[in-house]
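Undergrad: Model the following, please.
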Amino acid sequence: MKIFEHEYPSNRASRHPADPSAAPETDGDVLIIGDVLIIGGGINGCGIARDLAGRGWRVILCEKDDLAAHTSSSSTKLIHGGLRYLEYYEFSLVRKALQEREVLLKSAPHIMSPLRFVMPHDPSMRPAWMIRIGLFLYDHLARREVLPGSRSIDLRKHPAGEPLKSAFKRGFVYSDGWVDDARLVVLNALDARQRGAEVLTRTRCVSAQRSADQWTAVLEGPEGQRTVRARAVVNAAGPWAEAFLRGVARSAHDEALATRHLRLVKGSHIVVPRVFVHDHAYIFQNPDKRIIFAIPYQDDFTLIGTTDIELAGDDPGAARIGDDEIDYLCTQASRYFEKPIRPSDVVWTYSGVRPLLDDASGDPSAVTRDYLLEPNTAAAPLLSVWGGKITTFRKLAEDAADEVGRMLGDAREPWTEGAFLAGGDLSAWIGPTSRTSRPDEDFERFVAEVQKRYPWLDTGIARRPARAYGARITEVVGDARSMDDLGPAVAPGLHERELRYLQKEEWARSGDDVLWRRSKLGLRYTRAEREQVDAWMRAHETGQEEVGSAVT
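TA: This next block holds a predicted model:
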């Protein structure tokens, strides 16, 4: 039996090391010893792993699929307070989210940026005075240093009015932010690993046995079976969190570990060719009192969403958009745009399942998006994460790490507020930034410096890796002095050196990992080009000869 224990610098080592001599027999399987085992590689699981590892805890995270393979790559890609939640009197949630917006924007300016939203006024939906009051609260519930406040606009004169129907003459503009959600998860995982966490993807927890003072879990993944012994478990399995407690986790005394029910709500989005050319997004009010967004996406596209549909079926991973949802999004967007949006315009769709706490609300849109952390210390500590939204992930992770410290009797100081995510510190390229500098302007300065350092990368090619990797672009480009040094192009603009980086550093194993989560290049490639990337990934993962010829 091989025993693996994380090693840390002495000043960050756990003050409660596990005792390998007490390890159970495992018939030769690897035994991993740590303080905390985290179930789930979405934004909450990776955020918690990062925070705990940064406090010196020995962390193991397992994810049954790829990082951000489900809910965390299927959001509306927004860092926002949630303007519509004010109507449900969720002032605490909105304030918490508003406080986090600028913290996040400053932590990773390469994958996040400020975004202005336009709300065309439809008097039949909500009166102007109600909207003004809501926007006033939105501007003042939390301090703003970077984002400008709201104002009224004349849509007959503002560029945002041009693609709209002429009936919309008045509108309101306010600020929020945009994020590459799947990369946000990866950046948290990178930071967690850099701080000592073990991140195991495509590794399923098949059993977790609880005793008085420890958990013994069996993990199954590409390298076979591993046994983990940990002092605490964090259940951050998202839509599978309740199922984990009811079917995987076991207690020596068979007490019920699941005390709450999740309400699984499917949210779907469509992507169509670019509907407008300006850089603002839209928020549209619908007759059913819901809202949808229309957002500039990947330069040449418009993202429209989302829906709120109760999930039918038992497998959250099988959620797919329905024809009725596509029709709904097209119909509601067409109420505002002069040029109708038709189902035939849709070039891509995606659906995610929101794991919301069941509060007996009849309307899925009214179910709270706030999170709840549920500690259980009847035996070895268990922390279950219920609900949450991507904007508040850092605060959720901080609160979770505080709770783990309390359960283990060793409180450790929080550290993530003000810390950069992987690749987010651009100071080596652009110099120090002020507290009030705009992250989007910092990023543009960074792109200019990237082009100076790598003049052989033209503007279009340089912007994509700059956006994806930030200051870590040097780890991707390395010592390359020409395009040839990046290796053959496996698909247009995607070279072997980048693919090898994604395999080695970012847990990418398949074409989908690369094309739809580490990037959105799948939107631009033909089916043949997508298959070429997948073939390259499979061949190099298994050691086979490269499949097919490279694209030049």
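
Undergrad: rest of the way, CA atoms for contacts and neighbours
TA: Fine.

Undergrad: What strand or helix carries Pro455?
TA: If you go by DSSP states H and E, Pro455 is not part of any helix or strand.

Undergrad: what's the burial count for it?
TA: Burial of Pro455, expressed as a neighbour count using other CA atoms under 10 Å, amounts to 13.

Undergrad: Doesn't Ala69 lie inside a helix?
TA: No. Under DSSP: H, G, I helix; E, B strand; the rest coil, Ala69 sits outside any helix and is assigned coil.

Undergrad: Could you also give me the structure for this next sequence, so I can compare it with the first?
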Amino acid sequence: MAEQFDVLVVGGGINGAGIARDAAGRGLSVCLCERDDLAAHTSSASTKLIHGGLRYLEQFEFALVGKALAEREVLLRVAPHIIWPLRFVLPHQSHLRPAWMIRLGLLLYDHLGRGKRSLAGSRRLRLTGNALGAPLREEFHTGFVYSDAWVQDARLVVLNAMDAQALGATILPRTRCVRATRSATGWIVELQTADDMPRTVRTRALVNAAGPWAVQFLDEVAGVGHDHSLRLVKGSHIVVPRMFDHDHAYIFQQPDRRIVFAIPYEHDYTLIGTTDVEYTDDPAAPHIDADETRYLCDAVNRYFRRSISPADVVWSYSGVRPLLDDEEDNASEITRDYQLELDTDGAPLLNVFGGKLTTYRRLGEEAVDRLADVLPTRAGAWTGRSDRPLPGGERRDIEALRRELCQRHPWLPETMASRLVRNYGTRSATVIGAATSLAALGEHFGADLYQAEVDYLRRHEWAATAEDILWRRSKLGLRIAAPDVARLHAYLAEAPPRTDTRASA
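TA: Below you'll find the model as predicted:
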């Protein structure tokens, strides 16, 4: 007999995971399926920022910026272990934008959004003789500083899925939705696991959160007529050895009026991005091209004293953003807002188009509000409450949590303790378990990755491959050598993951 759910969410990116969490918390029975790993595509290929989008002010998207800034405050509260404040330096180039325009924009940015603001406001900055100006070329004398926030993007997706599961949802990564058949009262959905095992579920409502594949899902899986189109835009990033010694990031204006960020990354590196390139190939396999790499190198070379070249790139990644087609000619100016469409011509179908990482929670809340019109929910909106943090986010003072972890485990290197609390928060103790030494954590896979953490990720976070662990659950892939990666592959192959897809008792 087919399993029965109130809602089936197709897509395990940030929007799908956020919708599943919200719906499960309102008492709906929920299933989420994702053909690959959670956050395998767009949601792990962002610039890693929770931000309002300063540049959107020039496009007069005041509502989107205000909504994003309000969400920034919410997310800082509910996930303090993976989201934290970050200050940005904007060096001034008068021929690109006058200083008064930038100052006015930053004042507006400081005050848009609802409620109390926790981050420091913007200010003008003299760069000469300032540590923040030291990496910059000597021609830059004046700049501005403002606040936004950093996020571990793939972990944000996984934590939403974990909380959805804890609330009763069934989470099915590596499970493809191959066909959805609609009737007046529900959907019959055929799923297929990675090992080609079929699985059939019935659901009262279907949510299409397939991101870049949202239109393809309607055409080829659900067979639903529509007039929707998406603009696929590729954004690429490069990672180079650290270009400056402080903890601020930079935002650089470019001659084409785009902006490029240079952000402290994983202690020893600098993250540079992003590009905006129209994309028509397979969304599952985007790659940075030589022109994009050169564009990003040139973008920072206009500002930094020390130049970089493509030879300095130690890692790069690309993602495809599914943006609403607003007929804008310039890819960088296409709206980052989202659209929800509830189709009730038969069993309910909720389509999700567009969106950005920062506003995922608000999108999920609005999506379930729409579903509440056709499904009986037992509760109202709840995901923004400060007493409902994401898993591991129960403590706001992350530094105090790190100190406590080191006190309880004096054998734990401080750098490893810092990484653990910035990945797992209060769940760091669960990762360590009963270990009383590094050796007791089991096999060492290089850097500070041990068997205990690998087993935790397999058991609780659906990690199945070395890529899942090294590039999405963490960024340890930057530090682990090829022979260690091979040993991790071998370990995972010997003991395949057996993560429960349902909520634990």
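
Undergrad: Give the burial count for the residue mapped onto Ala236 of the first structure from the second structure, as a bare number.
TA: Under the alignment defined by TM-score structural alignment, Ala236 of the first structure corresponds to Ala209 in the second structure. Here the count is done by other CA under 10 Å, and Ala209 of the second structure has 26 residues near it.

Undergrad: Identify the residues contacting Ala209 of the second structure.
TA: Shown here is Ala209 of the second structure, whose contacts under the criterion CA atoms under 8 Å, 6 or more residues apart in numbering are Val9, Val10, Gly11, Gly12, Gly13, Asn15, Gly16, Asn351, Val352, Phe353.

Undergrad: Sort out which of the residues you listed are buried, if you could.
TA: Val9, Val10, Gly11, Gly12, Gly13, Asn15, Gly16, Asn351, Val352, Phe353 (16 or more other CA atoms under 10 Å).

Undergrad: could I get the residues you listed as JSON lines with distance to Arg294 of the second structure and secondary structure?
TA: Written out in JSON lines, the entries for these read as follows (distance: CA to CA, whole Å; DSSP: H, G, I helix; E, B strand; the rest coil):
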{"residue": "Val9", "distance to Arg294 of the second structure": "39", "secondary structure": "strand"}
{"residue": "Val10", "distance to Arg294 of the second structure": "37", "secondary structure": "strand"}
{"residue": "Gly11", "distance to Arg294 of the second structure": "33", "secondary structure": "coil"}
{"residue": "Gly12", "distance to Arg294 of the second structure": "32", "secondary structure": "coil"}
{"residue": "Gly13", "distance to Arg294 of the second structure": "29", "secondary structure": "coil"}
{"residue": "Asn15", "distance to Arg294 of the second structure": "32", "secondary structure": "helix"}
{"residue": "Gly16", "distance to Arg294 of the second structure": "34", "secondary structure": "helix"}
{"residue": "Asn351", "distance to Arg294 of the second structure": "37", "secondary structure": "strand"}
{"residue": "Val352", "distance to Arg294 of the second structure": "34", "secondary structure": "strand"}
{"residue": "Phe353", "distance to Arg294 of the second structure": "31", "secondary structure": "strand"}
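
Undergrad: Trace Leu401 of the second structure over to the first structure, please.
TA: Across the two structures, Leu401 of the second structure finds its equivalent in Phe446 of the first structure, going by TM-score structural alignment.

Undergrad: Quickly find the element holding its match.
TA: Secondary structure assigned from DSSP H and E places Phe446 of the first structure in helix 439-453.

Undergrad: which secondary structure elements does that helix contact?
TA: Helices and strands in packing contact with helix 439-453 of the first structure are listed as strand 112-120, helix 427-430, helix 459-469; criterion 3 or more CA pairs under 8 Å, 6 or more residues apart in numbering; DSSP states H and E.

Undergrad: ok, now with 6 Å
TA: Helix 439-453 of the first structure is packed against no helix or strand, with contacts defined by 3 or more CA pairs under 6 Å, 6 or more residues apart in numbering; DSSP states H and E.

Undergrad: tilt between that helix and helix 459-469?
TA: The directions of helix 439-453 of the first structure and helix 459-469 differ by 120 degrees, with axes from the mean of the first three to the mean of the last three CA atoms, to 10 degrees as the criterion.

Undergrad: ok, and what's touching helix 439-453 of the first structure?
TA: Under the criterion CA atoms under 6 Å, 6 or more residues apart in numbering, residues Lys106, Pro109, Ser113 lie in contact with helix 439-453 of the first structure.

Undergrad: what's the neighbour count on the residue mapped onto Cys330 of the first structure from the second structure?
TA: For Cys330 of the first structure, the aligned residue in the second structure is Cys297 (criterion: TM-score structural alignment). Here the neighbour count serves as a burial measure; for Cys297 of the second structure (other CA under 10 Å) it reads 21.
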